[in-house]
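Visitor: Everything below, folded, please.
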Amino acid sequence: MVSEYLPVADRPLFLDPALPTRKRIDDLLGRLTLDERIAMLHQYSPAVERLGLGAFRTGTEALHGVAWLGTATVFPQAVGLGATWDEDLVHAVAEATSVELRAMRHRSPDMSLQAWAPVLNLLRDPRWGRNEEGYSEDPVHTARLGTAFCRGLAGDHPRFLRAAPVLKHFLAYNNENDRCVTSSSVRPRVLHEYDLAAFRPVVTSGAATGAMAAYNLVNGRPCHVTPLIGTELRRWAEATGRELFVVSDAEAPSNLVDPEHYFDDHAESHAAALKAGIDSFTDHGADSAIPVGRLREAFDRGLIDESDVDRAVRRQLWIRFRLGEFDPELDPYASIGPDALDCQEHRALALKAATESVVLLRNNGLLPLRTPKIAVIGPLADAVLEDWYSGTLPYAVTVADGLTAVLGEDVSVADGADRVALRSRTSGELLGGTAFDVTDWGDGVLTLRSAETGRYLRLDGTSLVADQEVIKSWEVRETFRLVPVENSFVLQNVLTGRYAVVDPSGTRVTAESPEAADRWDRELLRDGTADALAAALAADVAVVVLGNHPLIHGRETEDRTGLSLPSSQDALLRAVADVRKDTVLVVMSSYPYALDWADEHLPAIVWTSHGGQETGRALAAVLLGEADPAGRLPQTWYRGDDELPDPLDYDVIKAGWTYQYHRTEPLYPFGHGMSYTGFAYRDLILSAGTITANSAVDLSVTLTNTGGRTGSEVVQLYVRALDARYEAPLIRLADFRKVSLAPGEIRVLTFRLAGDQLAHWDVGTDAFAVDPGGYEVLVARSARDVVLTAPLTVAGPVPALRAGLLRAADFDDHDGVVLVDATRAAGDAVTAADPAVPATLWFRSVDLADAVSIEAEVAGSGGRVEFRCGGLLVEIPVPSNDDPYVWTTGRAALPAPLDGVHDVEVTLHGGARLAAFTAAD
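Guide: A predicted model of the protein is given here:
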């Protein structure tokens, strides 16, 4: 900064480190012009040279290591970190990541120290394309690891941040297909008990410094203008004494007009986003002219004022002061240098994280391996893959590498890929002048890798070239389909749909139609399956490594269509298992698969996420018994014949999502994972049998390692409400502890269970409530493997009955309903998901004393709303209006007065919208 060289007497107040930060920010804000402040609302905040203020950029990706900025330590994917169930380890990974961020800052001073991580979106649907980015399907588990990651990024200095963590993505974001226009219908119980529950503890802990709004809509309203930013996120942060700096997702501000059509013009939409709480607009890349111009237009039109601008700029400056920008000589992290990148300490941590994340799903005694000759087979046998948010690998240890390092020549490798030559029937030329190793990633999607160079074939403009070493780009140009046509094939690029042609000059180009494409003969030069079987027959054990490529099927912008392994991988696995009984399946993937056949027929199954640079050494350590398998599943693995809910059904309660509500027995439950040793549980002791909503109970359980080796166990504490008046979870995680015990070691573990950990969201009081009555405390190895239980009673007053105005969204049950926005600014309403099919709401135990009529707030394109209570039926017509935000009050007299407590059934017909109703006297 230029100003730091001024004499102290001449330096402005904002450069005085002795002053309170708030006063320094006030001084700096007062020196900035309105245009300078508006310019700071863009992701690329420009320098203000006259004040010595440097440029500032929001956002560096740091999900499991520093991404996109070159070589950096690559840790397991977030879902793999979730599988560790280890807060201390996750904290250490985040600390290493933030140290490397600081180290990179020396090389690139304009790089941001605001880290866009962690992702707190819950893994509700295992088909979500971004499943790899989240920790868990459970909010308690996610919040605990998210808090640890944030603390690791931020550091423990009371004044300065090592990096500024930003929570992604607020809110209820679990689908990629059409993500910018789909609306997540989230009723209040799901909102507060599930989706918000992952974010709330992280924010209230003070560990987070910011949040990013999600692409999707919630209840018909885009997340970038949701009032929940203010009423929830920022309200939670108040107790910490600091505000959150909320950023938009990339291009999302423009989406408010195109393609969401939620606002008529961009000035209006940007104004609404700023007022809702978006402090930084990530739009149009580094070109700030258009977004800043829109915000300036919003100001000129009176849609925003200086206080709106200043509020957002103030939040940015808070982060910049805490990152040490204005006090470099006091910043304790400023001395972190480039030698911290890819250092030995971080390499060791990467190995530990990868090892701790490995989950043993099944084992009949084959593991750990004791036989010397191992055949490592499959498309991931000798590969370590990067995902979109990976850094550049400094090195890569594959499964084959890891086993070979220990066993040497007793390890053989066969990837199972066919080697083919594709010869043009038109010219006789070989495609690319080379043979290709073909890998089928499912649904007929192939990659073709040159047998000579190992590089992937890709589409470059309109030409085909085999020059790509790694598949890692936003637009994946390296995937193809070989489409049979009249005893030959045409080669189609998946991204563009164009077909391969060889023109007279020999240049490989593409055509738009299959009719204009070259026909190709496919000559098999090497049978990949035959090679794999030969390797398996020559070995004592086959280790088949299958899974996904993180950039193909199931990634950002693309959800998976199902849970099955690619058919070619499944066929390879069955063929190998048919000739080699001792076959271990290693699934290396970003998400769960349905492994019904493998679970029934194979002696051992292991899962790991894409584990980063040390994947192979970690898996070798577990397979050979050097390390105990310490991971546990962070999400449910469903069976293949289990009909999962629709991906857009966000009502985890009604739809039956996750271990909390899914009633069908899963293949592998949440929390599942085996060890090479045994653990015995006994003596679950509670300090009291009765508590109140505002008290707590201490409990202890005794854990013994009954085996002959040291091992890790994750002790999981669950709770269950008995005879609840609401649809309670089947079981719900309350606490967990990961411990390592030596052979024969006995340890007494203690927990404290507070009354509020038994709470549910009471739609009658619009608040969390702990109902009196019976509960169970359960100690378990997984959500389906309970080993000890104890009763617990909650004493307290009986909940009050609902009366007066009832919001339509506060139903107890529903059929065919979606939640929508009551206005563009605030409020929820309900309407039929399909106007042609009546939709129904149920409100239980409503006090209707002296009611003689029903009044309802209605809107929509006609239709009617029917109310049934106590057997009486009234009907309120809905005036037809093209504007869904024009609300009217309808009233209908009951056929006879009501008294007492009744269930109310409400049926919506046509395009009727209902915001609220009351039984009037």
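Visitor: From here on, just use CA atoms for contacts and neighbour counts.
Guide: OK.
Visitor: center of this protein - which residue?
Guide: Gly134 (3.2 Å; CA atoms, centre = their mean).
Visitor: compare with the first, here's sequence two:
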Amino acid sequence: MNKIVLLPLVFLSLFFQVNCQSKKSFEKYKDASLSVDERVEALLPLLSLEEKVAQMRIFHANIGVDADSKGNLKLSDKVVEKLKLGTAGIKNPGEHMDAVAAAKFNNVLQKYIIENNRWGIPGLFVTESYNGVDAEGCTKFGRPINSAASFNSDLVYKIWDVVGKEARLRGMHMCHSPEADLVRDPRFGRMSEAFGEDTYLTTQMVTNAIKGVQGNYEGLGKGTHIGAVAKHFAGYGQVLGGTNFAAIEISERTLIDEIYPPFEAAVKDAKTLGIMASHGDLNGIASHGNPELLTGVLRDQWGFNGYVVSDANDIGRLHYFMKVAETPEAAALLGLNAGVDIDLYAEDAYALLPEMVKKNPEIETLIDRSVRRVLRTKFILGLFDNPYIKISEVEKGVRAKSSLDLAKESDLESIILLKNENNILPLDKNKPTKIALLGPLVKPSTKKMFETAASSNVSFIAEKGFDLTDGKGGAPNLLERDPVAIEKMVEMARKSDVAIVFVGGDEFTSKEAFFTNAIGDRASIDPVGAQDELVEKLKATGKPVIVVLKHRRTLSINVFSEQADAILDTWDLSEFGDESTARIIFGDASPSGKLPVTVPRTIGQIPFHYSMKEINYKKGYLFLKDGPLYPFGFGLSYAKFEYSNLKLSNNDMTANSEIEVTVEVKNTSIVKAKEVVQMYIKDDIGSVTRPDKELKAFEKIELNPGESKVVKFKIHPKMLEFTGLKMEKTLEAGDYTVMVGTSSQEYLKTSFKLKTN
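Guide: I've put the predicted structure just below:
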């Protein structure tokens, strides 16, 4: 009988011991004075297997996270069920609300998440950023390709600092941006989401974007900024044929020397909190199931300790699309083994893990590894201690005047002057002039924005004429030629002093090709529709024709280039884009943007980027002029700049020394203007075939009329390393050519010798 009495007492004692331990652990992970790792290790053992897996899954708000007509939280049954276990996070909650409404909504949503899972674990609210925060009521900047065209790293930091602040104020925590991919194929519809074709330029842009959006990392815990997720690791922009989801074939040497560096800098220099894996494969190995890529390179070599998130549904696609896994369960295990920590959206991948663990308990060790990384991110962001937004700070912090002014400034610095025949630009705003604003990319607000930038002496008429497509979101169709609309615009030009024609492409002619029934890539890079014809007929009127080129992919603009008197390449500017363009046209500022890509004459030249191997330039094509239509780094100014006195501090360099490069740049005109001074280096002879030249440094300077400045660059050994014969980073002795100038084709040059012994 004593045994019967004692046995329950033993169990009761054990219960109290376990309960006390759990309570202490609970109190420990809530203790903000402890380190992040200590808090993670205190929390992780408390979670059930199902709760752990919930911390490895992000779902989209469109499955049932909404507000009713009174602004109250409205959740679908599916979402309610998910949140009982907690969640890694939710994509785009409150995206269609203004900033204040979104902040209130996300506070309520976060409160619900915290109060409805056992351990009060907050969720990550995730956005994206291609024109600023991808949500209503935020400052709309130009796209990343515009930032690259500015060649102004400090400006990029400021833009993304605003993005980080505005996103956090509306209750967001992570951003599936920026893109660290190189984009070298203009058939690819997502071209404008990245920073161009060059490794060095992209690296500078990406690191400054991440530092900005994360508030130099310090803004994360303070609750002022959000975490970045650099994407798509790796090689995503190199899809064959320029079509989304296609295979990716990149030599290992190119991968290491050209594709990896922006991602490596994102990890080591900018301390990105997240990395997104690539949709594609790399030489036959699906990126989402590639442990050498996601663990070997990313973590073991570079020391990344954040989380890796899948691109949408891509773990499940290892089975039914990539077909490298026999079953959905096998696909989930591939992703988990490779190092993908969070499954984005899918119901057929990590959702299967709890059942898989029953058959293979060892999997839980990998699950714990991923959950640690997710929890760590939430602690770094301070979400356990300060999960809510102060509503009183939102209105004054979002769309502040300084942010709107920055959008305008970034526009002015990114607009590229490609042609200016007989110095037709800038136009004199004080001279009585009638201007026709014409073409398919004229907006309802274009005329008003131009009037804002001009004086009362200038009058405007505006006519869109025709659309390029029928505007169907998934797979738009080109519209038939409209001769009546063309003739109407030609007649308007005849009655005007100047025709400004808005042509190129829009959000329907260049966009992401989603997985289901969406097409955004193109087999041609010529301007669509009757745009060439329109420019030719406007030119035939005898009136000056100024082309404003708007686009999201590089276009072969041969007709525009031949016919127009001036061309302003504006890519996809901010919400003030037409006003900024008008300010450039009327001379309020001199254009200072430079091409972040090479502009080919025809699609037949692709692949075609400035830093290809020298041997690629040996032969041209029959019946085609050699070289690009416009080279990388090219961009005119209203000023004239004279380069002189290119000097090296030493003509010999060792593996332990540096060389200082100096060049004098003088503004020889009467216009104050900015210039991008670019330094390229060529390895004259290497053990493997080498690039024709590579951008290694740049600086944007501003000079008053007649002013000179000595610009200085440093050449250091790391700058000259490349992957050699043995597939190891090497520094080879020999001769190197240094080129400093205004583009990749116009420069002064000198040389030095590297001695490694």
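Visitor: which one in the second structure is aligned with the residue nearest to the centre of the first structure?
Guide: Alignment note: Gly134 of the first structure maps to Ala194 in the second structure; criterion TM-score structural alignment.
Visitor: what's the answer for Leu19 of the first structure, then?
Guide: Match for Leu19 of the first structure (TM-score structural alignment): Leu34.
Visitor: For its match, pull up the helix or strand it's in.
Guide: Counting by DSSP states H and E, there is no helix or strand that carries Leu34 of the second structure.
Visitor: For the lengthiest helix in the first structure, name the packing helices and strands.
Guide: Counting by DSSP state H, the longest helix found in the first structure is helix 87-107. Packing partners of helix 87-107 of the first structure (3 or more CA pairs under 8 Å, 6 or more residues apart in numbering; DSSP states H and E): helix 139-154, helix 344-356.
Visitor: Also compute the angle for it relative to helix 344-356, please.
Guide: Put simply, helix 87-107 of the first structure runs at 140 degrees to helix 344-356, going by axes from the mean of the first three to the mean of the last three CA atoms, to 10 degrees.
Visitor: Flag every buried residue along helix 87-107 of the first structure.
Guide: Residues 87, 89-105 are the ones in helix 87-107 of the first structure that count as buried (16 or more other CA atoms under 10 Å).
Visitor: Please apply the same query to stretch 220-236 of the second structure.
Guide: Taking 16+ other CA under 10 Å as the criterion, stretch 220-236 of the second structure shows 220-221, 223-236 as buried.
Visitor: against the first structure, where does the host helix or strand of Ser561 of the second structure fall?
Guide: Per DSSP H and E, Ser561 of the second structure falls inside helix 558-563. Here helix 558-563 of the second structure aligns to the first structure at residues 596-601, judged by TM-score structural alignment.
Visitor: Where do the helices of the stretch 601-750 of the first structure begin and end?
Guide: Ranges of helices in the stretch 601-750 of the first structure, per DSSP state H, counting those that start in this stretch, are 615-623, 652-655, 658-661.
Visitor: Between these, which one is closest to Glu727 of the first structure.
Guide: Proximity to Glu727 of the first structure, assessed across the helices of the stretch 601-750 of the first structure by CA to CA, is greatest for helix 652-655 (7.6 Å).
Visitor: what's the closest one packed up against?
Guide: helix 658-661.
Visitor: What does Leu167 of the first structure correspond to in the second structure?
Guide: In the second structure, Leu167 of the first structure lands on Ala230 (TM-score structural alignment).
Visitor: list the contacts for that match?
Guide: Residues in contact with Ala230 of the second structure (CA atoms under 8 Å, 6 or more residues apart in numbering) are 176-180, 263, 266, 272, 274-276.
Visitor: can I assume it sits in a strand?
Guide: Yes. Assessed by DSSP: H, G, I helix; E, B strand; the rest coil, Ala230 of the second structure belongs to a strand.
Visitor: and it, how far is that from Ala266 of the second structure?
Guide: Taking CA to CA, to the nearest Å as the measure, Ala230 of the second structure falls 7 Å from Ala266 of the second structure.
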